[in-house]
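In: sequence and predicted structure are below.
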Amino acid sequence: MRIRSALSAIALVLGALFAPGFGVFSSAADAQAATKISHATATSMFSSSGITWSSSGGCSNRNNPTCTSFDQLNLDTAKGAQTLRSATGCGLNITGGTETGHAGGTYSHWNGYKLDFGKSTCVTNYIKNTFTYIGVRGDGAPQWKSGSGNIYADEGNHWDVTYYNCGGC
């Protein structure tokens, strides 16, 4: 139990260090310095972890809002999805990546910090039972924060996840 407590304390400290406005990501300039990967690299990473993806348009063009693209995805975002898959044991299907059509901002889909995951009971139960509820976002979406500082917003038919780091990869 002491080891588990120590690991929990370390996770809390790391979460604070990687939270927006603190430590590693203290400015928009820092956020833009993230390592970017290609669509092909991301899909290879996801396939190797058993993560699926889909798009309403059946395409991957970053400039088409009906596609699901991973071009310019942050490496830590892709690793964060892998960490979630591994930690939950749940099936994950990505329904939104870096394509146009999402809300803007520094920590946005377009800038490689967010992924949308299709809802499943398994994933929802894991998020709500493992992470800390932190209240409702300005648009009404309830949010949970992982120990590493990543934010999981329940947008009704999917999870909108902001990855500030790889989630303990």
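Out: Arrived safely.
In: alpha carbons only for contacts and neighbour counts from here, please
Out: Will do.
In: pull the longest helix from the chain.
Out: Longest helix in the chain by number of residues (criterion: DSSP state H): helix 2-18.
In: which is the next helix or strand following that one?
Out: Next along the chain after helix 2-18, taking DSSP states H and E as the criterion, comes helix 28-32.
In: from Gln143, how far out is Arg85?
Out: Counting by Cα to Cα, to the nearest Å, the separation of Arg85 from Gln143 is 19 Å.
In: more neighbours: these two, which one.
Out: Each of Arg85 and Gln143 has its neighbours counted (other Cα atoms under 10 Å); Gln143 has more, 22 against 19.
In: ok, and here's another one to check against it:
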Amino acid sequence: MEVRPSWRGLAGIGTAVLICLPMQHTKDPLPPPSPPPTPDVRVEVKGEISLPPLLAGTFIATVKTWNTTAADERIGHERAAGLLLDAGVRRKSTGGCTDRRRPYCTSLEAIRYGTLMRTIDLRRDSGCPVTVTGGTETGHADGRYSHGNGYKVDLAHNRCLDAYITGVYRYWRTRADGAALYRAAPSDAGADIWADEPTHWDVLFR
């Protein structure tokens, strides 16, 4: 006897197979994990901060970054020259030398740390070119607050620096050699003194 398949029966079997297949549910992908919170890092800066020459003088400093309690310490020429270079302060010597024993040299040997850092502060506060032409070398007038004792520096004249000094500081009096003297408060005997000499500013940083 020939058996012929029934299409109705096959359809029923197919339906049963489809019903028996497990249903696959599409789940929404899980969101990516949140990044860990960024810690609040605070850095306290103490001591010296040396700026690259290209950055120095491009802003007005409002915070002193050096240890003022060490102002009276004496430092060597190499360290002093490096700090000036980092801050964009130039040095110039008539004889092209640094020997403290020769008056035509420009030496920073045994200069006061405070004198050096105040010179750097001037560069940053004024935004003007600053060139040191005299330091602790011999040939300057003697005295307690003298070049030789590390309290004074000579700074070359330029239009920007001249305008800054005469604008910020007040005329005090004229020195015996004819140099006009400026300082922040004429009545303050302990104030810094800026003497306007023909080729440079003779500056006393106390």
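Out: That came in fine, so what should we check first? As the structure is a computational prediction, the values presented were derived from the model and not from experiment.
In: now the TM-score, please.
Out: Remark: TM-score between the superposed chains equals 0.75 [TM-score structural alignment, normalised by the length of structure 1]; 132 aligned residues with a Cα RMSD of 1.4 Å.
In: what's Ile134 of structure 1 aligned with over in structure 2?
Out: Taking TM-score structural alignment, Ile134 of structure 1 has Trp172 as its aligned residue in structure 2.
In: superpose on structure 1 and give me the mean offset of the helix or strand hosting that match.
Out: Element membership for Trp172 of structure 2 (DSSP H and E) is strand 170-174. By mean Cα distance after the TM-score superposition for structure 1, the fitted strand 170-174 of structure 2 averages 0.9 Å away from its aligned residues in structure 1.
In: counting by contacts, list what that strand packs against.
Out: Packing contacts for strand 170-174 of structure 2, counted by 3 or more Cα pairs under 8 Å, 6 or more residues apart in numbering; DSSP states H and E, involve strand 180-183.
In: so Asn125 of structure 1: helix, strand or coil?
Out: Assigned with DSSP: H, G, I helix; E, B strand; the rest coil, Asn125 of structure 1 falls in the helix class.
In: under the alignment, what does it map to in structure 2?
Out: Aligned by TM-score structural alignment, Asn125 of structure 1 pairs with Ala163 of structure 2.
In: how many residues are close by its match?
Out: 12.
In: ok, now which ones touch it?
Out: Taking Cα atoms under 8 Å, 6 or more residues apart in numbering, we find Ala163 of structure 2 in contact with no residue.
In: before we move on, what about the one 10 residues further on?
Out: Contact analysis of Arg173 of structure 2 by Cα under 8 Å, 6+ apart lists Ala180, Leu181, Tyr182.
In: the first one: what's it in contact with?
Out: Contact partners of Ala180 of structure 2, counting by Cα under 8 Å, 6+ apart, are Tyr171, Trp172, Arg173, Thr174, Ala195, Asp196, Glu197.
In: excluding covalently adjacent residues, which one is nearest to the fourth one?
Out: It refers to Thr174 of structure 2. The shortest distance from Thr174 of structure 2 to any non-neighbouring residue, by Cα to Cα, 6 or more residues apart in numbering, is to Ala180 (4.5 Å).
In: which SSE is the nearest residue to His102 of structure 1 once chain neighbours are set aside in?
Out: Distances taken as Cα to Cα, 6+ apart put His109 closest to His102 of structure 1, at 6.4 Å, once the chain neighbours are dropped. Following DSSP H and E, there is no helix or strand that holds His109 of structure 1.
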